[in-house]
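**Student:** A predicted structure for the sequence below; I have some questions about it.
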Amino acid sequence: MNDVFITKAFTYLPNEPVSNDEMETYLGYINGAPSKAKSIILRNNKITTRYYALDKEGNPTHTNAQIAAKAVEGLFDEKFKKEDMELLSVGTSSPDQIQPSHASMVHGELDMNKSLAINTASGLCNSGMNALNYGFLSVKAGVHKNAVCVGSERMSAWMTADKFNHEAENLILLEERPIIAFKREFLRWMLSDGAGAFLLEGQPRENEVSLKIEFIDFYSYAHEIEACMYAGTEKQEDGSLKSWADYPSDEWLKQSIFALKQDTKVLDKYILVKGAESLRSSFDKHNLDPDTVDHVLAHISSGYFKEGLKDEFAKVGLDFPWEKWFYNLSEVGNIGAGSIFIALEQLMNSGKLKKGEKVLLCVPESGRFAYSCALLTVC
């Protein structure tokens, strides 16, 4: 088996940063009224700016595939040209279409004159890590000499007011308050657009920071816990999900069936506890000493979880001091599958990493509670 290194990373964030006060200028006002929940959610998630692939009239400026392609193009240089790429592996939770696959669409945006091996990882936040794992294993096994792995999102298009206005109008007809359910509105004030890309190769680059991938582990708790984050479906009283395909088409708009929703009660109960449990399993599996970890990059959807995550890790013997943690959530927002790519790119190009240091990546996915972690060594 070959060693595998992240030899270059690049981030693409569309347009200019959007402040908290500007959000509804881009996303629009549901039922023409400012949100009453917005200030509460923003106070808890501690996000101050994010990025939207929208203009101020709510018109799209980029597709998800275009955002991902921009990140990929940032990897090309005199050492790695576009025609050198052998595998493109992309993960997202917000593809532009149900079919074709997201990786196919990204490949199409790259203006290449060659065929590629491609892979699309679906899901939520862990889709980016699954895309990375596919590239890692392909290079490690010698199937490909290199792999470009991407995590990308364009959630803003899912969160514009027009996607919810029909539901608000229906509530008025039913003589109910036109307030969209919290499980739908909650995510409007947290999600951001962008993409991060990694180049994986079998050798580190001389005189540049490279990161050796030691392992990537995955854990799912779907056998224990019901779904927490979902779209294209609606949760039933017993916790099961009813597919969009089983609803009459006129119900799709009335109930915002395709909106991304989150069951915050289930989220609070499990997201941190299972994250600590899974990471403890990896440290035991690889016989790792937490003191050997120099940098901790944990994707969190909201600043609300920052203190709690550190505490839960400490409860299972993984008490990383604050100076080892690296976060950029407040500046870029929650970019789902792209978040861990973008955070690592920022750290990788910060000048702070020293040869021999260990970098830990932790990614939770609240869809039905799946987790991943990876250990990297600075070369």
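**Tutor:** Nice, thanks for sending it over.

**Student:** use CA for all of it now, contacts and neighbours both
**Tutor:** Noted.

**Student:** so Ala259 is in which element?
**Tutor:** Ala259 is part of no helix or strand, with elements assigned from DSSP states H and E.

**Student:** another one to put next to it:
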Amino acid sequence: MVYITASGQFLPGDPVDNAHMADHIGRLSPQAERLGRLVLRQNRIATRHYAMKPDGTTDWTIAKMLGQAVRSTLDDAEIDAKQVGYLATSTTQNDLMVPGLASQVHGELGLPPLELASMQSVCASSMMALKSAYLQVKSGEHRAALVGGGEFASRYFRPGFYEGTDSVLQDGTLPGDAGFLRWTLSDGAAAVLLEDRPASRGLSLRVDWVSLRSFADRFEPCMTAGSVRDREGSLTPWSHHENIRAAAQAGAFQLRQDVDALYRMLPVWLGEFMRLVDEGLIEPDAVDWFAIHYSAHSLREEMIKQATKAGCMIPEERWFSNLATKGNVGAASIFLILDDLLKSAKLEEGQTVLCAVPESGQCVMAYAGMTVVGPHDGRDAK
């Protein structure tokens, strides 16, 4: 069996409220800020953290933030860090194009040689990393594994990434697919430790199963970066432009989100939930805590509407989210949620936890079932 025995997180700087957001991501125009206020009413994020300072400088990288989160996790762990044989990381956009994030985090931590995996997608890359580590420990390949996610979205939101490009409209605003994410994404990192036995003190989470499915056969890319969409809707990779300046001028290095396509994915995500109900992995009435990542409160409301109509709604009082206080931190979000839940004093032995991570990149849906277990001496737990 596999257990989450420790967790940790790192959020850079002080919480930034809505009134001071523009000081951190930079001001494009009064019109752009009016759009931002509309987005904030939709997502209902009250505070978030930025690794970028108001002057556009930073002391951080994703690797450094995730390294801090892993150290926090190991501080809570009972095992020595040298016993960890596997490290899996997740992010939307790495600090470097090469090498992978896991290599950078490994170097940041200075741990002895180990096996690693770098997962790169959007939010669900966290669950890709979790499943890879879960299988490694479950198979007996490794006694313990570290899994984490980190994001540094704010570095792409500075005015300099937009000014002078074809993306900026005459009134100083951005197209909706670019402006939406500026007011939605933020920075940070979190991690968990997986072991082949529960902790000897406190509560652990037994990972019972992890399910992840892509539906890219049904959807075009919805959240993109590194490309430009032509008039026919096709994506041209940045590397297919005449030169790097032409790619930047066209806006190829900007994050984009097709919000309409995002909402069209909701029935598919719910359908995946129903599939797992039919297979007996999920019993909605038996879920004590629904640890769900979503990008905006408006999306949550639509989820509730559709789940209620389908007769599979988990009561809202069982939902656990920290979106309002920590923001949408992409691949780090589910690990931030798990860390906060483990440290909330809400969990009781025997309770069940259902994790859910939808991804709009090109439509991915991931779920994981867990059970809260009490302390164990660990000597005969396998």
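**Tutor:** Good, I have the coordinates. Note that the structure is a prediction, hence the values are computed from the model and not measured.

**Student:** TM-score for the pair, please.
**Tutor:** With the length set by TM-score structural alignment, normalised by the length of structure 1, the two chains reach a TM-score of 0.94; 371 aligned residues with a Cα RMSD of 1.7 Å.

**Student:** which residues touch the spatially most central residue of structure 2?
**Tutor:** Centroid-nearest residue in structure 2: Ala331, 2.2 Å away (criterion: Cα atoms, centre = their mean). Going by Cα atoms under 8 Å, 6 or more residues apart in numbering, Ala331 of structure 2 touches 90-92, 122-126, 149-151.

**Student:** in helices, which of those residues fall?
**Tutor:** 125-126 (DSSP state H).

**Student:** now for the contacts of Ala331 of structure 2, which sits with the most neighbours around it?
**Tutor:** Within the contacts of Ala331 of structure 2, most neighbours by other Cα atoms under 10 Å means Gly149, with 39 neighbours.

**Student:** residue in structure 1 matching that one?
**Tutor:** Aligning on TM-score structural alignment places Gly149 of structure 2 opposite Gly151 in structure 1.

**Student:** translate Ser330 of structure 1 into the numbering of structure 2.
**Tutor:** Per TM-score structural alignment, Ser330 of structure 1 is aligned with Ala324.

**Student:** in what helix or strand does that match lie?
**Tutor:** helix 323-326.

**Student:** same for that helix, what does it pack against?
**Tutor:** For helix 323-326 of structure 2, the elements it packs on are strand 47-48, judged by 3 or more Cα pairs under 8 Å, 6 or more residues apart in numbering; DSSP states H and E.

**Student:** how close does the strand it packs on sit to structure 1?
**Tutor:** Strand 47-48 of structure 2, aligned to structure 1 and superposed, deviates on average by 0.5 Å (mean Cα distance after the TM-score superposition for structure 1).

**Student:** which positions in structure 1 sit opposite that strand in the alignment?
**Tutor:** Aligned by TM-score structural alignment, strand 47-48 of structure 2 falls on residues 49-50 of structure 1.

**Student:** which residues are contacting the matching stretch?
**Tutor:** So stretch 49-50 of structure 1 is contacted by 17-20, 191-193, 330-334 (Cα under 8 Å, 6+ apart).

**Student:** also stretch 225-245 of structure 2?
**Tutor:** With Cα under 8 Å, 6+ apart, stretch 225-245 of structure 2 has contacts from 247-248, 250-256.

**Student:** next, the buried residues of it.
**Tutor:** 225-228, 235, 238, 241 (16 or more other Cα atoms under 10 Å).

**Student:** what's the end-to-end length of it?
**Tutor:** 16 Å (Cα to Cα, to the nearest Å).

**Student:** list the residues that contact the match of Ser330 of structure 1.
**Tutor:** 44-47.

**Student:** need the residues you listed in TSV with neighbour count and distance to Arg206 of structure 2, can you?
**Tutor:** Putting the contacts of Ala324 of structure 2 into TSV (neighbours: other Cα atoms under 10 Å; distance: Cα to Cα, whole Å) gives the following:
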residue	neighbour count	distance to Arg206 of structure 2
Arg44	19	32
Ile45	24	31
Ala46	17	32
Thr47	19	31
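
**Student:** give the equivalent position in structure 1 for Ala261 of structure 2.
**Tutor:** Per TM-score structural alignment, Ala261 of structure 2 is aligned with Val266.

**Student:** please name the nearest non-neighbouring residue to its match.
**Tutor:** Cys228 (6.1 Å; Cα to Cα, 6 or more residues apart in numbering).

**Student:** the one you found touches Lys269, doesn't it?
**Tutor:** No - between Cys228 of structure 1 and Lys269 there is no contact under Cα atoms under 8 Å: 10.5 Å.

**Student:** which one's more surrounded, those two?
**Tutor:** Cys228 (22 against 10).

**Student:** show me what the more buried one lines up with in structure 2.
**Tutor:** Cys228 of structure 1 maps onto Cys222 in structure 2, by TM-score structural alignment.

**Student:** quick one: the helices in the stretch 201-350 of structure 2?
**Tutor:** Shown for the stretch 201-350 of structure 2, the helices assigned by DSSP state H, counting those that start in this stretch span residues 244-249, 259-264, 266-278, 297-310, 323-326, 333-342.

**Student:** what residues in structure 1 pair up with the longest one?
**Tutor:** Equivalent residues of helix 297-310 of structure 2 are located at 303-316 in structure 1, counting by TM-score structural alignment.

**Student:** quick one: the matching stretch to chain centroid distance?
**Tutor:** 19 Å (Cα atoms, centre = their mean, to the nearest Å).

**Student:** cool, stretch 15-35 of structure 1 as well?
**Tutor:** On Cα atoms, centre = their mean, the centre of stretch 15-35 of structure 1 falls 22 Å from the chain's centre.

**Student:** with stretch 332-345 of structure 2 instead?
**Tutor:** 12 Å.

**Student:** just the buried positions in that stretch, please.
**Tutor:** 332-342.

**Student:** next one: stretch 17-35 of structure 2
**Tutor:** Buried residues in stretch 17-35 of structure 2, defined by neighbour count with 16+ other Cα under 10 Å: 18, 21-22, 24-26, 28, 32-33, 35.

**Student:** same deal with stretch 97-116 of structure 2?
**Tutor:** 100-106, 109, 116.

**Student:** and if you look at stretch 53-61 of structure 1?
**Tutor:** Of the residues in stretch 53-61 of structure 1, 53-54, 58 count as buried by neighbour count, 16+ other Cα under 10 Å.
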